[in-house]
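Asker: No sequence on hand, only this structure:
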């Protein structure tokens, strides 16, 4: 158990993606609630810096892109210069675990299920993400056990309340140009950069075509590399929509989501951002264990989700008790949710 009176600076290591980081934010609020004077820094990739910036519980950011490019001796010196008392490895990474030990961070917390944590962590928590039935946000809380924090208080409203994710910056002129104040501004984010299964593009097109354009302003978002697909595959069939794909920095995308009225997406970062910000958010999910809503559902007061049908009869799915094609989530199901939102 960690001697709590001596803890002044905690580093949370999370070097994967936006959605993963959003679901890690509750531990920042819980730590601040228990230790109001503690300083919390995130070790993460540069591209999620703006997400960390908008969490009211975080005090600093350490770039993994910069740290990983340094000579090992320089990286160790950089870590030492921050005076971390604790590092929490929420996303296990061997190289980071080794650096933290060599930098003599006094308390290094990780799951006991990683062999390299036995060599590099001195506070190990015994749980398995693969075998667990818990949500990702609840699993992250397990790593707070060495602080003697009750991790059983972990329902979704509680997790959401601990995120502290807020965006208060004024909208840029670029973002204002995508919005229409007299309509329901609906963001559709159709792709996931290949991170999970995706609802078919044809279904997204049919959904957009069936929404009343005099009441709904559809804004399609995506990464720069997805913008060509959106331009060539979606825009020709949906002339009344606006594409913001590849036209926003992450900071501007966060602003756009915060200013929108609703968002429809697969299980990807913008969905979790929308849920955390408290706007209407609908996630489209497969039912496969490990990538299903039980593990990754959006956490927010207005968040909801639809799941694929295990009895899908598509050739690629038949007999596998799963919907690999995601076609079994019907356009009408998604449309009904959106129409309920704008009613």
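Answerer: Structure received. In this text the structure is predicted, and so the values were computed from the model without any measurement.

Asker: make it CA atoms for all contacts and neighbour counts henceforth
Answerer: Noted.

Asker: Residue 88 looks like it's in a helix, true?
Answerer: No. Under DSSP: H, G, I helix; E, B strand; the rest coil, residue 88 sits outside any helix and is assigned strand.

Asker: surely it meets residue 110?
Answerer: Yes. If you go by Cα atoms under 8 Å, residue 88 and residue 110 touch, sitting 6.4 Å apart.

Asker: Need the overlap of contacts for those two.
Answerer: Common neighbours of residue 88 and residue 110, using Cα atoms under 8 Å, 6 or more residues apart in numbering, are residue 143.

Asker: Those two: who's more crowded?
Answerer: residue 110 (29 against 24; other Cα atoms under 10 Å).

Asker: ok, now how distant is that one from residue 74?
Answerer: As judged by Cα to Cα, to the nearest Å, residue 110 and residue 74 stand 24 Å apart.

Asker: for residue 94, same thing?
Answerer: For residue 94 relative to residue 74 (Cα to Cα), the value is 18 Å.

Asker: do the same with residue 162
Answerer: Residue 162 is 35 Å from residue 74, by Cα to Cα.

Asker: now swap in residue 265 and tell me
Answerer: For residue 265 relative to residue 74 (Cα to Cα), the value is 41 Å.

Asker: So for these two, which sits in the more crowded spot?
Answerer: residue 265 (26 against 12).

Asker: tell me the contacts of that one?
Answerer: 188, 189, 190, 191, 271, 281, 282, 283, 284.

Asker: would it count as being in a helix?
Answerer: No. Under three-state DSSP, residue 265 falls outside any helix and is assigned strand.

Asker: Who's the closest spatial neighbour of it, skipping the chain neighbours?
Answerer: residue 189 (4.9 Å; Cα to Cα, 6 or more residues apart in numbering).

Asker: here's the one I want to compare it with:
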């Protein structure tokens, strides 16, 4: 039986993505492509539990399974739920072997791993070349089976009213201002713009009452968040104060975001917010593969240099380019 016949016969499909928040945002277009084009199939997502706010109540997702809630992770999930096909956008050996030993008939993963023999449909995309965006690479997994082309579209997270109400209360004095989230860290997931560069780029707006800057980050980033807050008069500092549901509601109620290459930037893109992003130049970590997808954005990179280290040195970014980007994307000083 051919792979396309196996897929056509598959009713219960799993998409496995168990790494970071932004990776899940960029994997959901695959889920949407499957469900939109094959509405009779059920699509379940297997993820880490911290991704719940991205997945809950989605029209495209049948069930969610969270590997950190099972003693034996993916092995237990595959015993509990009988899947006919499973997509592995970011294959790791333990997950590939779990799919193989569970007897899933169609297992879709990269052709370029030492353990690719565990997949019986091999996708021949070298992602590190960054010919496509990560979201497109994920949709291309489906295209590699069917031979058809599908839209690559992010999925908007569903936000509960209780989160909206909390954020509305926090922003009650900023209703008429342009609300811009500043997310200065990345939780170690990216090469960050040095905080002094960010501060220098935003100093022109320190006393501008047209903007309400809102600083966010995880608790361990409190030092850099405090540094930004101290240099931006009237800014709000919510660092370490919001859970992910509340953060998503805040993004929805904002006008845009300034951030490094990190998960919340991709959430902002999924909510069609304007984004200023800071990225190195090497293709595998650049905006070509990891930039905000499908939304209005300005990307700021270091100057290109023959020396790759210098080309990816975020400290080489001119802070004036940040000032110019804010004016262009959000309005005049």
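Answerer: In hand now; what should we look at? Values in this document were obtained by computation on a predicted structure and should not be read as measured data.

Asker: What does the TM-score come to for these two?
Answerer: Overlay of the two chains. TM-score (TM-score structural alignment, normalised by the length of the second structure): 0.89; 324 aligned residues with a Cα RMSD of 2.2 Å.

Asker: one step back: the residue nearest to residue 265 of the first structure matches what in the second structure?
Answerer: Counting by TM-score structural alignment, residue 189 of the first structure lines up with residue 183 in the second structure.

Asker: got the buried residues for stretch 174-188 of the first structure?
Answerer: By 16 or more other Cα atoms under 10 Å, the buried positions in stretch 174-188 of the first structure come out as 175, 178, 179, 184, 185, 186, 187, 188.

Asker: Equivalent analysis for stretch 228-243 of the first structure, please.
Answerer: Buried residues in stretch 228-243 of the first structure (16+ other Cα under 10 Å): 230, 234, 235, 240, 241, 242, 243.

Asker: Against residue 76 of the second structure, how distant is the counterpart of residue 65 of the first structure in the second structure?
Answerer: Under the alignment (TM-score structural alignment), residue 65 of the first structure pairs with residue 68 in the second structure. Look at residue 68 of the second structure and residue 76 of the second structure: by Cα to Cα, they are 11 Å apart.

Asker: now do residue 198 of the second structure
Answerer: In terms of Cα to Cα, residue 198 of the second structure sits 45 Å off from residue 76 of the second structure.

Asker: Could you do residue 275 of the second structure as well?
Answerer: Taking Cα to Cα, one finds residue 275 of the second structure at 40 Å from residue 76 of the second structure.

Asker: same deal with residue 314 of the second structure?
Answerer: 43 Å.

Asker: what's the answer for residue 301 of the second structure, then?
Answerer: Distance from residue 301 of the second structure to residue 76 of the second structure, by Cα to Cα: 44 Å.

Asker: Same drill for the two, tell me which one is more crowded.
Answerer: Set residue 301 of the second structure next to residue 76 and count neighbours by other Cα under 10 Å: residue 301 wins out with 22 against 15.

Asker: isn't the more buried one right next to residue 276, touching?
Answerer: No. Judged on Cα under 8 Å, residue 301 of the second structure makes no contact with residue 276 at a distance of 10.9 Å.

Asker: quick one: common contacting residues for these two?
Answerer: Contacts common to residue 301 of the second structure and residue 276, judged by Cα under 8 Å, 6+ apart, are absent.

Asker: How about the contacts made by whatever residue of the first structure lines up with residue 301 of the second structure?
Answerer: In the first structure, residue 301 of the second structure lines up with residue 307, judged by TM-score structural alignment. Applying Cα under 8 Å, 6+ apart to residue 307 of the first structure gives the contacts 284, 285, 286, 287, 293, 329.

Asker: Just the buried ones from the residues you listed?
Answerer: So, of these, 284, 285, 286, 287, 293, 329 end up buried under the neighbour-count rule (16+ other Cα under 10 Å).

Asker: Make JSON lines from these and add secondary structure and distance to residue 260 of the first structure to it.
Answerer: As requested, those are exported to JSON lines (DSSP: H, G, I helix; E, B strand; the rest coil; distance: Cα to Cα, whole Å):
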{"residue": "284", "secondary structure": "strand", "distance to residue 260 of the first structure": "19"}
{"residue": "285", "secondary structure": "strand", "distance to residue 260 of the first structure": "22"}
{"residue": "286", "secondary structure": "coil", "distance to residue 260 of the first structure": "26"}
{"residue": "287", "secondary structure": "coil", "distance to residue 260 of the first structure": "28"}
{"residue": "293", "secondary structure": "helix", "distance to residue 260 of the first structure": "23"}
{"residue": "329", "secondary structure": "coil", "distance to residue 260 of the first structure": "24"}
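
Asker: re the thing from before, so what's the match of residue 65 of the first structure closest to, chain neighbours aside?
Answerer: Distance criterion Cα to Cα, 6+ apart; nearest residue to residue 68 of the second structure, sequence neighbours excluded, is residue 48 at 6.1 Å.

Asker: Report how many residues lie close to that neighbour.
Answerer: Neighbours of residue 48 of the second structure (other Cα under 10 Å): 21.

Asker: which position in the first structure aligns with it?
Answerer: In the first structure, residue 48 of the second structure lands on residue 45 (TM-score structural alignment).

Asker: do residue 290 of the second structure as well
Answerer: Match for residue 290 of the second structure (TM-score structural alignment): residue 296.

Asker: what sits against that match?
Answerer: 135, 136, 267.

Asker: Most neighbours among those residues, please name it.
Answerer: Busiest of these [other Cα under 10 Å] is residue 267, holding 30 neighbours.

Asker: Excluding residues flanking it in the chain, which one is nearest the aligned partner of it in the second structure?
Answerer: Matched by TM-score structural alignment, residue 267 of the first structure corresponds to residue 261 in the second structure. Once flanking residues are discounted, residue 261 of the second structure sits nearest to residue 190: 5.7 Å by Cα to Cα, 6+ apart.

Asker: check contacts around that neighbour.
Answerer: Taking Cα under 8 Å, 6+ apart as the test, what residue 190 of the second structure contacts is 260, 261, 262.

Asker: And the residue nearest the centre of the first structure?
Answerer: residue 19 (1.1 Å; Cα atoms, centre = their mean).

Asker: mean per-residue distance, the helix or strand hosting that residue to the second structure?
Answerer: Using DSSP states H and E, residue 19 of the first structure sits within helix 18-22. Here the mean offset of helix 18-22 of the first structure against the second structure after fitting is 1.2 Å, by mean Cα distance after the TM-score superposition for the first structure.
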